[in-house]
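Engineer: One predicted model, sequence on top.
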Amino acid sequence: MSSENKPTAAVPELSYRQQHKKSFKRILRWIWGIFILGFVSVFSLFAYLSTQLPSFDQLENPQLRLASEVYSSDGELLGKYYIENRTLVTYDSIAPAVVNALVSTEDARFYSHSGIDPEALARVLVKTIVFQQRNAGGGSTISQQLAKLLVGRPDTRGMGSVERLWTILQVKLKEWLTAVKLERSYTKKEIITNYLNEFDFLYNAHGIRSAAETYFQKKPSELTIPEAAMLVRMLKNPALFNYRRDMKKALKGREVVLKNMQMAGHITEADYHKYRKEKINKGSFQVLNHNEGQATYFREYLREYVKEVLSRPENLKPNGEAYDVYRDGLKIYTTIDSRAQRNAEQAVWDHLSEHQEKLFKHWKDWNMIDPPIGYSKYNPWTYKTHKNTEAEIQLRLRALDRLIWNSERYQAVREDYLKTAAKYELRDVDISRLQTLERANKKRSKKEQAEAVLAGWEKDGYATKKQIVLYRDLLKSGKWETIKGEYQELLKYMQTPVDMRIFAYQKNGEHWGPGTKDTLMSPLDSIRYHRMFLQTGSVSIEPQTGHVKAWVGGIDHHYFKLDHVSMGGLYVHPNKQRPGQTYTKAGRQVGSSMKPFLYALNIDLRGYSPCYEVEDVKITIEKGYGDFGLIKNWTPKNANGKYSGQRLTLTQALRQSLNSVSAQLMKDLGSTERFRSFLHEAGIDTAKVPASPTICLGTPDLTPLEMAAAYCIFANKGIYNEPVFVERIEDRHGNLIYNSADQITQQVLSESSAYVMSQMLKSVQAGAPGFQGIKSTYGGKTGTTNFQADGWFMGVTPNLVVGTWVGCDDRFIRFRSLRYGQGGSMARPIFQNVLRYLEADEAFELDTKAKFPEPERIDREMNCLKYAQFGRGDTFDEEGEDMTNQDEIYNQDYDDLEAAEAPKKQPKKKPQQPPSNEEGSR
């Protein structure tokens, strides 16, 4: 039989049990596979997410997020520098009420769970998800909420539903992992502290400390139970439960927290009802910013100074990076005394608020629209005398144009108005030049017509060839008429009154202070109005240490940003200036306040007594004389143009501030170098002091800071101490970064010469009005520059030197009267106020019995009756100026002004010759 016909063996069928067993094994393999895959997937997911968790270092050292704090020498917080206004606090510095409110409201089982609360999660699952109960409460613990702040929530807008779900799942898992990690590594107190330090309470209040300061002007340790309850409710939603936005919701939210505290046993039911009715003081709210508080100008200056200090190689971090003043949580301990600062600011406001009224009256047409050129009475921008040229007036008007162009209102609408100008990419200065060319074409002289002007611009490099071609084409094509019309419409807008808020002095009780006023005013008038204000730079220094105790850089930092103590620049002692760094070369002319340095140098070199006699006669330093390098003779004049011919003591000559005597003392030196070297030793940057004999009359532009530091030598035995603003800087852990140990100290004058000068300065001010009732020993010197653009007073006491400048930012806005514009009227009253207020401030404890240091042996005669027959006394008039002092000589311009304002029957004063613009220091 063939194999093909052989019968096939029957295959037995599997039993049901066998088939079920085989299927079970297959299913079991699938289950195990899914389980293992799921386990591996979950493990991999957790492993992956764990690599993205915030490190513990990020919690303990939240770099790039901590505010640096500035402290006064008496322990007051002056201000902060920050990107986020956050200052870390410890658990012990938080009021217990805050902790109790937080735990009872946000996480009742906080002390028993390990980061995740299963009971809370179950409640969320059943009540919130299954039964859709919105008020069932959340499931996040305090640890999870801290983890949420550290992990952060991504923006899911624009994502699909699957992507959004996956993103949220990842974030939640990260939060859980981080919460568990926190619980394993930190105590419960540390978790609470870090959470409160991290939270953003809005209004730039990052963390519990800033929140307590912003909403209640308190420290966290001072918060009451109702205040703590309100802040804790804000943790739920700082915008919803914020009393600044919705008082009713804030009170309702606070009530919820108080009820939770009652249920947890932290307060009684009676306490609950009492606290829920307590009102919130909205007046305690204060957004912390750089324009508020004390020493605003100093803090702004200090910001740049600290940056410079921290950039030095010796002050870098161990890794070579520079500390960040905005993020590294530094502690900056300054020499400023908050009590001296407060009184110095008040001294400025009380005097200048009164003196400002006189200036507005002086220029009562300050806001006249388009006054004619040469309008010489009441408008400072067009005021003209026989000494002014039309070009000078045009410079004033161009300066006003630049202020208009740079104003926010002008910039906000410029593109809307100047559409044609925009097509040709014309700047505002280009439009101004086209106006100049148009005026030139209207003049008769061919030399002054537009083509001649364009040729001059091209020759001088004032305009490029491309610009000149454009100007010529616009004038010829007629497009200029369109541009001019648009520009005129824009200026018309700037001249249209609108509602605005402006600076104005306000009286509070007996004293004045900066404030605001709502008014209807055009943007142009607003610009001119704010330029009319007298500004000041006043700095107080302790002569024995060089420590700066008060710094008033202006009248209100919110409206007037320029710091007039440093004149907007960074001061570093000349010997410490580094190559490549830029330091201030700005300043204002110091006038006769420079003269005591010249007297001091001659007294020191020659051993003069203050009774040494000099003649008030005409002095000439001839061309080629000594090492002055003059190319022509120089003969300074006294302010009245006269010389008495009398023999006067040095004290009398300094008191009368005679230019003739200063010229003689300068001539005796034989060159300017001795004087410039002396000034350098006294801390003045001689790069700003020209090698010209005119410096003896105060022609250099210097700052109040430089001058005050140099004057300290007269009260400190002739020793110069470099001014110090910062005692030390520490990192957030208290490690020292910088201190003032490298302060420059050097003997500039002999002790005897310093004592002579202190007595002379004391005598110069003896009998001056305004000092009535002041107990302290004092002296000083005024300074007034040409046309009263600058008024100075350098006040000296045994323990404090106060240097003060007063003037307007535009030098042509000034008093035309020496009666009001001299240093004795503008600046000296500030010094007098400082002394008066400090003496009355018991907290400051000014030593009113202190005397200028007297050397053990005085090597020159101080008694002029013994030295020689005393010639005469000096008397002051009712306005406080020496009757023989050049500062009492009135300007020709002011005589005209007074005559115009006087009744018709009143005879005009006979005009006197104005002081020389060349010599001009008073």
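Structural biologist: Here it is on my side, so go on.

Engineer: C-alpha from now on. contacts and neighbour counts both.
Structural biologist: Fine.

Engineer: Buried residues, whichever strand or helix holds Val42. List them.
Structural biologist: Element membership for Val42 (DSSP states H and E) is helix 16-50. Within helix 16-50, the residues scored as buried using 16 or more other CA atoms under 10 Å are 46, 49-50.

Engineer: Now distance to Glu106 too, for those residues, in a markdown table please.
Structural biologist: Listed next are the buried residues of helix 16-50 as a markdown table, based on distance: CA to CA, whole Å:
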| residue | distance to Glu106 |
| --- | --- |
| Phe46 | 27 |
| Leu49 | 26 |
| Ser50 | 26 |
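
Engineer: So for the helix or strand that comes right after the helix holding Val42, what gets flagged as buried?
Structural biologist: Remark: after helix 16-50, the chain's next helix or strand is helix 56-60, criterion DSSP H and E. Buried residues in helix 56-60, counting neighbours by 16+ other CA under 10 Å, are found at Leu59.

Engineer: can you list contacts of helix 56-60?
Structural biologist: Contacting residues not belonging to helix 56-60 are listed as 150, 194 [CA atoms under 8 Å, 6 or more residues apart in numbering].

Engineer: Use this one as the comparison:
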Amino acid sequence: MKNVYDRIRRWRTERPKTFYALAGISGLVAAGVVALVVVYLMVNAGAFGPMPSRQSLLDYRNDVGSEVYDVTGVSLGRFYAQDRTVTEFDELPDHLIQALVATEDSRFYQHGGVDWEAYGRVAYKTLLQGEDDQGGGSTLSQQLVKNAYGRPRLGYGPRVDLLLHKIREGFLAQRLESVMSKDEVVKRYLNTVSFPGNTFGIAAATQRYFQKPPSELSVRQSASLVASLKGTSSYDPLRAPERNAKRTDLVLKLMHNAGYLTEEQLTDALADSLGLNYHRKSEEEPLAPHFTQAVKREALRLLADIQRPDGEPYNLYSDNLSIYTTLDLRLQEHAEAAVERQMTNLQREFERHLGRRDAWETEASLRGAIRNSQRWRVGRAAGRDSTALVEEFNTPRPMELLVPNGEPISGEFTPLDSVKHSLSFLRSGFLVLDHSTGAVRAWVGGSDFDFSRYDHVLSRRQTGSTFKPFVYAAALKKGYDPCYRLSNALRTYEDEDGPWTPHNSDWNHGGTYSMHGALTHSVNVAAVRMIMETTPEPVVEMARRMGLPGEIRPIPSIALGTVESNLFEMTGAYGAFANQGEYAPPHYISRIENADGEVIYAHDAPTETVLESRTAAQMQTMLRYVVERGTASRLRWQYGITRPSIGKTGTSQNMADGWYIGSTPTLTGGAWVGGENTGVRFRNGNMGNGSHSALPIWAYFLEKVEADTVLADVLGEDFPPLPAEVQRDFYCSEFIPPVEVVEELEGDDVEEPVQALPVSGLEPSDNGTR
């Protein structure tokens, strides 16, 4: 050992320059080795980005969004951040794979994830020549890792960041190929990479540009799509056809050089036409669009509380979930047809009714619509003052005015014209559910999703006379019976706003009604008399128990429907009347499965008894009278619906809202019709009431379903028979006129007690206005 030290000392003394040079080089090598070890350890520790395990790499799935299905398994649409569909390896044509390998990674089948020759070239260009070589040197496996896990910003500068990312991706690429075959790498790459037109994955790209699956691509079409990977915007075959064609020829020649194409095949491919057949699929093409938007919101809410195995919440847009809903697309189609039919007829009546008048009754209604418009709200959010916005609203420009279920009107219009045009159309919503379970079967948020995406199944409006059944249900619960007599005489009450005198819409007053007669003919004065006797608090409690969570003030005027609610809540509540007092909360997602088919959410909400059996039977009978001879009797005499039905019409103040909620033995449906705001309305009760505006939607729906031989049975046969003791509760006159009128009618026919649901055959009016 001493001899070694002596030789080093002599060397250092006799040849100092050589000694120190070798010592410096050795130190640099040692430092380099230490640096590489440190970098290796830091890379594996995730200091430069995530380092998934071999199993995580194997389990990685492309972001293909989530599919939504109806109750029969029909797809309603997908939710995705990127338009992507998975294509299996055996569906990929050989020439597509060959084009990809020849162009992007010519030694793909020789390396184990890293092409060291290309790697050295990138390091040389990046560090020594200062070139920003973003794509060179990366194998398909490295690109797959980059696409899957991204490149977080490290903060060391672009060149150093790039080098560190390349090192990390090299490690991951080798790890990837240790657990995955070359075929699987190619499959995952082509399902991950982005193509032109904001498409992700080969299936989405071939469908967008050629209207065919990948398996049917020609050699030139495959080469064209691979050519576009160099720059999805710069080499887009639609927007940059010459640049794409030039690079496509290069890809074909690379395929020939790699031995994938013969001379003859190359010549044919170079001469072949591309056969572009571009079709941009709208992002809003789901079936039942208002419904699918509601499903999206509900799914996001549910998934926020459900964790994946890695502890993160499921992602609706990337985790390939299957969302099974309660919607029956067959019933949905009948519901949409019923809404379109009624709204087309009603709109024509509305326009004839208005004549030369504006659809909006006051300037306040127009101003409100302007301020609610997207243009105004965006302008105000950007800090623009009202004066500038008013000027903009009066400046003509080319635009299209949409027409519900019709062709748009093109021309020079001002934004104010657009607001007025939109205001002139009536709106509607329609919901159908299975009241035994609360499962939504049809959901129509409007007559045309493109015209208005606002969902009127969820919009809150005054309920009008559809609230009256809660008043009478609360009275029955307190011990009143259906024959209890209520005065129809005008009376003034004191409330928080001062004296108040409710009246009937037909201005006929006097005499007395039985409770069931008052509901049958929707008598306002009697309804207020009833709530004054029971007090409002039990009515509020009853409405709450039956699924109305919104604000309900315990004041007498709620008997006339000043309460605001929506179709989702009201239809669910009425389902309890049809379901023998059992309330099933409405729902529309039955279960959610992850990509492995595991159920991660299942609906489980038991029904709740909200009405005792006798009260439920009484209410069901009272609502059946409404259909047989009351405000909803046009269901029989005008539309010819004979199936057992119960229901109630409703009209809010000034005919701003028309409602109808009805049930067959198995289904409950709610319809609403009104303007964009309460200032857009019919000006008289005969046309604006719920029996004329909303009830026909339910009638047309029943008509369509009854004519459908496959679906007719879903409406049910009949309600349970009325117990004998409940039948006796209705042995009384619906209406007894004032004494002076009775004396005048001595010897003439006077109304006899009601028995067993006779049908009057008369056309009543809806008395549901305050």
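Structural biologist: Done, it's in. Everything numeric here is computed off the predicted structure, so don't read it as measured data.

Engineer: re the thing from before, so how far is the helix holding Val42 of the first structure from its chain's centroid?
Structural biologist: Distance of helix 16-50 of the first structure from its chain centroid, counting by CA atoms, centre = their mean, to the nearest Å, is 69 Å.

Engineer: for stretch 405-412 of the second structure, same thing?
Structural biologist: 26 Å.

Engineer: hmm, back to that, let me know the closest of the buried residues of helix 16-50 of the first structure to Arg123 of the first structure.
Structural biologist: Phe46 (25.0 Å; CA to CA).

Engineer: Return the distance of that closest one relative to Gln217 of the first structure.
Structural biologist: 45 Å (CA to CA, to the nearest Å).

Engineer: Could you do Val689 of the first structure as well?
Structural biologist: Applying CA to CA to Val689 of the first structure and Gln217 of the first structure gives a distance of 48 Å.

Engineer: Look up how far Gln638 of the second structure lies from the residue nearest in space to the middle of the second structure.
Structural biologist: The centroid of the second structure falls nearest to Gln293 when counting by CA atoms, centre = their mean (0.8 Å). Gln293 of the second structure sits at a distance of 35 Å from Gln638 of the second structure (criterion: CA to CA).

Engineer: just Pro606 of the second structure next, same as before
Structural biologist: For Pro606 of the second structure, the distance to Gln638 of the second structure - CA to CA - is 38 Å.

Engineer: Tell me which residue of the second structure lines up with Met594 of the first structure.
Structural biologist: Taking TM-score structural alignment, Met594 of the first structure has Phe467 as its aligned residue in the second structure.

Engineer: show me where the stretch 301-450 of the second structure has strands.
Structural biologist: In the stretch 301-450 of the second structure, the segments counted as strands under DSSP state E, counting those that start in this stretch are 322-325, 397-401, 409-413, 427-434, 439-444.

Engineer: Let me fix that, I meant to ask about the stretch 451-600 of the second structure.
Structural biologist: 461-462, 485-487, 493-495, 498-500, 512-514, 564-565, 582-583, 589-593, 599-602.

Engineer: quick one: which of those is nearest Ile370 of the second structure?
Structural biologist: Nearest to Ile370 of the second structure, of these and by CA to CA, is strand 461-462 at 19.8 Å.

Engineer: Right, I'll call it a day here.
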